[in-house]
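Chemist: Here you go, sequence then predicted model.
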Amino acid sequence: MPQEKPDLRNLREPVRFKRALTLLLMTLILPGSAQIVAGSRKAGRWAWRVVAGLIAVVVFLIVLGLIWRSGTINFLARPNTLRLVQILLILLAVGWAALFVDAYRISQPLMLERNHRLITSILDGALIFVVVGALIYASVIVNTQRDFVASVFGSGTKSKADKGRYNVLLMGGDSGADRVGTRPDSMTVASVDANTGRTVLIGLPRNLAKVPFPAGTAMAKQFPDGFKWKDCGAQCLLNAVYTYAVGHKSLFPGDPNPGETATTQAIEAVTGLKINYYVLIDLAGFRDLLNAVGGITLDIGKRVPIGGESTPIKGYIEPGKNVHLDGYHALWFARSRAESSDYDRMARQKCVMAAMLNQLSPSVVLTKFQAIASASKEVVKTSIPASELGTFTDLALDAKKLPVSSFSAVPPLIHTSDPDFALIRAKVAEAIAKSESLDKDGSGGDGKTSNTPRSTSATHAPSSTTTKKPTHHSTEKPTSSPTTPAAGVDDVASICKA
């Protein structure tokens, strides 16, 4: 039978006022309950079904996330899923607003005295504004996430872990006004254990000469003996591979990213690793990204110039413990070469990477997501497909719990002008093996008992390689800076605390 409309004329005015407020608060706490009690029970039941369905979906996703975190993130990060969530949030906002309006109607505000009617109207409007505003804002955040995923992550081919590891090439692109095109200013391979997230950072100097390419590739045919001086002059170094490929697109028919492709191939040949994906970050925009996350905190062992080289030194980043750096200063800390060497800079860049990994908590990402996403769209380009976003988010969360180890192909072990690539590949394999052994022997889950991998000096290399001297082309500058990366396997934290 249809529900009879209650007669409020026999109720005292204070009771009618309390009833009106109660109906609004019931709609806030449990949408549809006001209709069940005093309005259309059919509408109330439908509202309850919607609420129950949403709660069931949320509980399911929470349980699924606990069981299969990466898969859940992959599903939720898909643009189509995000679009559906955005639409549902907007519909929920409209439906909830309608329930508030109906709750106000069934409270019969015209039967209230003027002041009580005014209070009820203001409360109803405020609740609609807060609830609907929150849901619309949530839909805006979801849309930002969808736009971010669609802009940064593509729908490219998923690459399987190689020998249980994901190898991601991280490139810092320097495309300033004084440069012709983009040229990677830094190149680091993050080799991540696909099960534990334990990470090894492999640093490759930008001035590495004679780099080879995998057999059968266009660059190998063009440079069968490696990227040598005789073929392209003094600029024929690792960081120039990108520029050369972009300038010779005919070698890469149908490839929209020849620079990234050629650089990835060179890194594979140098390290002996299969590179699953690349991430190219524009260093100038990196400042905005760091500002978006609130900067980073580092231990700084020696003062680092701001400026220098082709510009005057404007100041210094002074040494100290737990020094907080905003985007501007963190970028100079990572890029500065004045009064130091490329190898000092490589070490500092690893410190910045490790700091971002350790200090970027989920709460920071959530509270500052819009700023992060806006900055990231401008500075990040990657071959990681959107379908793998959850996998790498999952690995990043695991990696935060473990120390990061490192190998840098730098002097005195590696002479950048005349590199021993077999030795580099052997040292890369050694670094990875030492990292994996920390999990296999059960002593290094937190990196505290089995100690971090020992530094390997040049004396551990075969005698045929340790006696090499730089040729007349060498631009290497020995340095005694404590931040200089050892030519072996080290714990990144120990480098950054030096």
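Modeler: Nice, I can see it.
Chemist: CA atoms for contacts and neighbours, from now on please.
Modeler: OK.
Chemist: pull the longest helix from the chain.
Modeler: helix 114-152 (DSSP state H).
Chemist: which of the residues in it are buried?
Modeler: Buried residues in helix 114-152, defined by neighbour count with 16 or more other CA atoms under 10 Å: 116-117, 120-121, 123-124, 127-128, 131-132, 135-136, 138-152.
Chemist: take a look at this one as well, against the first:
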Amino acid sequence: MAGDATQSYGRPTTPSKDRGLPSALGWTILSTAVPGLAHLRAGRRGLGFFLLTCFLLLVAGIAALAWWALAGDGLLELRRIALEEPQLVLGAGIALLVGALVWVGIIVHSFLVIRPRRLRWPGAALSVVVVAALCVGVAVPAGAAASYAYAQYELVNSLFGDPEDAEFAWGGSPNPWGEQERVNVLLLGGDAGSNRYGVRPDTTIVASIDLRTGNTVLLQIPRNLENVRFPPGSPLAEQFPYGFDQIFNEIYQFVADNPQTASTEARAADDPAAATLKEVVGYLLDLEIDYYAMVDMQGFVELIDAMGGVRITIEEPIVYGRYNEGLLEAGTRTLTGEEAMWYSRARTYSDDYTRMGRQGCVIQAVVEQAEPADLLLRFQELASVARSRVATDVPRNHVDDLLGLSETVRGGEMTTVQFTPPQIEPWAADWLKIRLMTHTALEESGATEAASDTGAEPAEQAEPSREPSAPAEPETGTEPEPAASPSSAGRQQGDGPGELGALCP
């Protein structure tokens, strides 16, 4: 009897009796799913019960977490944690890797304690293959999940700024922006490239989003706008009292080359030139710009490719390229990143204003076609592009709220206002009309934007328009461009906003 007890509760180096290989492999597979079973079968009851208890506690914890996540706002809270506390995500990834290594060790040890005493080489080879396959089946998913966690950690830390002191508490209000009615995001498309000096935003769009309805107005500023006025009292206004002596898209690089021309607030930002553009555009439109996001041409190409392309209807063939060597055929199809870039930038046989209309169509198509499930599957690629190609001043603790807002935007209406001929002449802009068109569009979108905090009155901005001969001539010698046909894709008709759903084919 004593011998039996020792055999049952002791720690023999080999199983008490010679089991067949199929039985050993079967118990190893079962122990992979439920750790401890092979040890119990082999007589290692102490270790077996310990492993089984740990496994059941882990399952209970996962079940409780799943119930919490699915029963209420748990999934939203987990998303918030992932965006605002990247170190916790990284810690979870590391814990997952450690857990996977422990699990692999349990699989190997399970086979060792249950294996037959005599194992010839064909059986040994089969055992190695089966055990290795089980280990890989556990390690690969865990490694992939840990890789996602690290990508999330890197993305949040490198792209988004440090958290700001929030003006609101999570879950405390249906409107996380407090009393604001709209959120205004400055979208910049830079032309940076290996064969170009500096950055000149050829695309400047303010996306003004109604927080209640998700209706979005795209306020599109032409790159060749001249004699741009600066906020009163700013260093740029003192240097250029009659307006900037270059075209609008040169402002960014001018400030980057001359940082002393940025305001005190802008100089404190990570990118003083981009912060200055927020101030300038906000003054121009009489809006408060909340955030900016900038992507260069190659980044745009890579982002569209990472999304799997964007489906666009092209009404007429579009010629593109330095030597007109490219052609986008008419028709409806999914454009690659390179094709989408040329669709947005090409102006051969057209002009800046035609491509501005197409840019609005691309934005609308991306918003409509970016399915969250697809983006999640492509997360690694999207995160890699965003880290290296996108710049923004969105603070980390606002990202989750913007993601939630993006879901509202998909259900809203998107309209466009373009400050281009015949509504606005870039070489002799009516500054008051620009502000009037802006606020009219916002009112029609469903809410009135509160006055900006700049302290400037629209009438002061409008003074130069009453005396168009007063500003100095721009040094660039820009010639007026012909107005695009109102029937061009994405082009508004008249002074009022145009609905992109109707303007884009």
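Modeler: Perfect, thanks for sending it. Since this is a predicted model, take the numbers as computed values, not measurements.
Chemist: how far out from the middle of the chain is the longest helix of the first structure?
Modeler: Centroid separation between helix 114-152 of the first structure and its chain, computed with CA atoms, centre = their mean, to the nearest Å, is 29 Å.
Chemist: That one packs against which elements?
Modeler: Contacts defined by 3 or more CA pairs under 8 Å, 6 or more residues apart in numbering; DSSP states H and E place helix 114-152 of the first structure against helix 13-29, helix 69-77, helix 79-106, helix 369-379, strand 380-382.
Chemist: can you redo the ones you listed as a markdown table with mean neighbour count and distance to D394 of the first structure?
Modeler: Converted to a markdown table, these look like this (neighbours: other CA atoms under 10 Å; distance: least, CA to CA, whole Å):
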| stretch | mean neighbour count | distance to D394 of the first structure |
| --- | --- | --- |
| helix 13-29 | 18 | 34 |
| helix 69-77 | 19 | 5 |
| helix 79-106 | 18 | 19 |
| helix 369-379 | 19 | 18 |
| strand 380-382 | 20 | 18 |
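Chemist: Compare these and give me the one nearest N195 of the first structure.
Modeler: helix 69-77 (11.6 Å; CA to CA).
Chemist: got the angle between the closest one and helix 114-152?
Modeler: 110 degrees (axes from the mean of the first three to the mean of the last three CA atoms, to 10 degrees).
Chemist: what's the offset of helix 69-77 of the first structure from the middle of its chain?
Modeler: Centre to centre, stretch against its chain (CA atoms, centre = their mean), the figure for helix 69-77 of the first structure is 15 Å.
Chemist: what's next to it, contact-wise?
Modeler: By CA atoms under 8 Å, 6 or more residues apart in numbering, the residues outside helix 69-77 of the first structure that reach it are 61, 64-65, 81-82, 145-146, 149, 386-394.
Chemist: what's the burial count for the alignment partner in the second structure of S494 of the first structure?
Modeler: Aligned counterpart of S494 of the first structure in the second structure: A502 (TM-score structural alignment). Neighbour count of A502 of the second structure, defined by other CA atoms under 10 Å: 12.
Chemist: again with V310 of the second structure
Modeler: When neighbours are counted by other CA under 10 Å, V310 of the second structure comes out with 22.
Chemist: Which residues are in contact with the equivalent of it over in the first structure?
Modeler: Aligned counterpart of V310 of the second structure in the first structure: I296 (TM-score structural alignment). Contacts for I296 of the first structure (CA under 8 Å, 6+ apart) come out as L290, H324, L325, D326, A330, V352, A355, M356, Q359.
Chemist: From the residues you listed, list the buried ones, please.
Modeler: If we count by 16+ other CA under 10 Å, these have these buried: L290, L325, D326, A330, V352, A355, M356.
Chemist: Does the nearest residue to E499 of the second structure once chain neighbours are set aside belong to a helix, a strand or coil?
Modeler: Leaving aside its sequence neighbours, E499 of the second structure sits nearest to T415 (CA to CA, 6 or more residues apart in numbering; 4.2 Å). Here T415 of the second structure is recorded as strand under DSSP: H, G, I helix; E, B strand; the rest coil.
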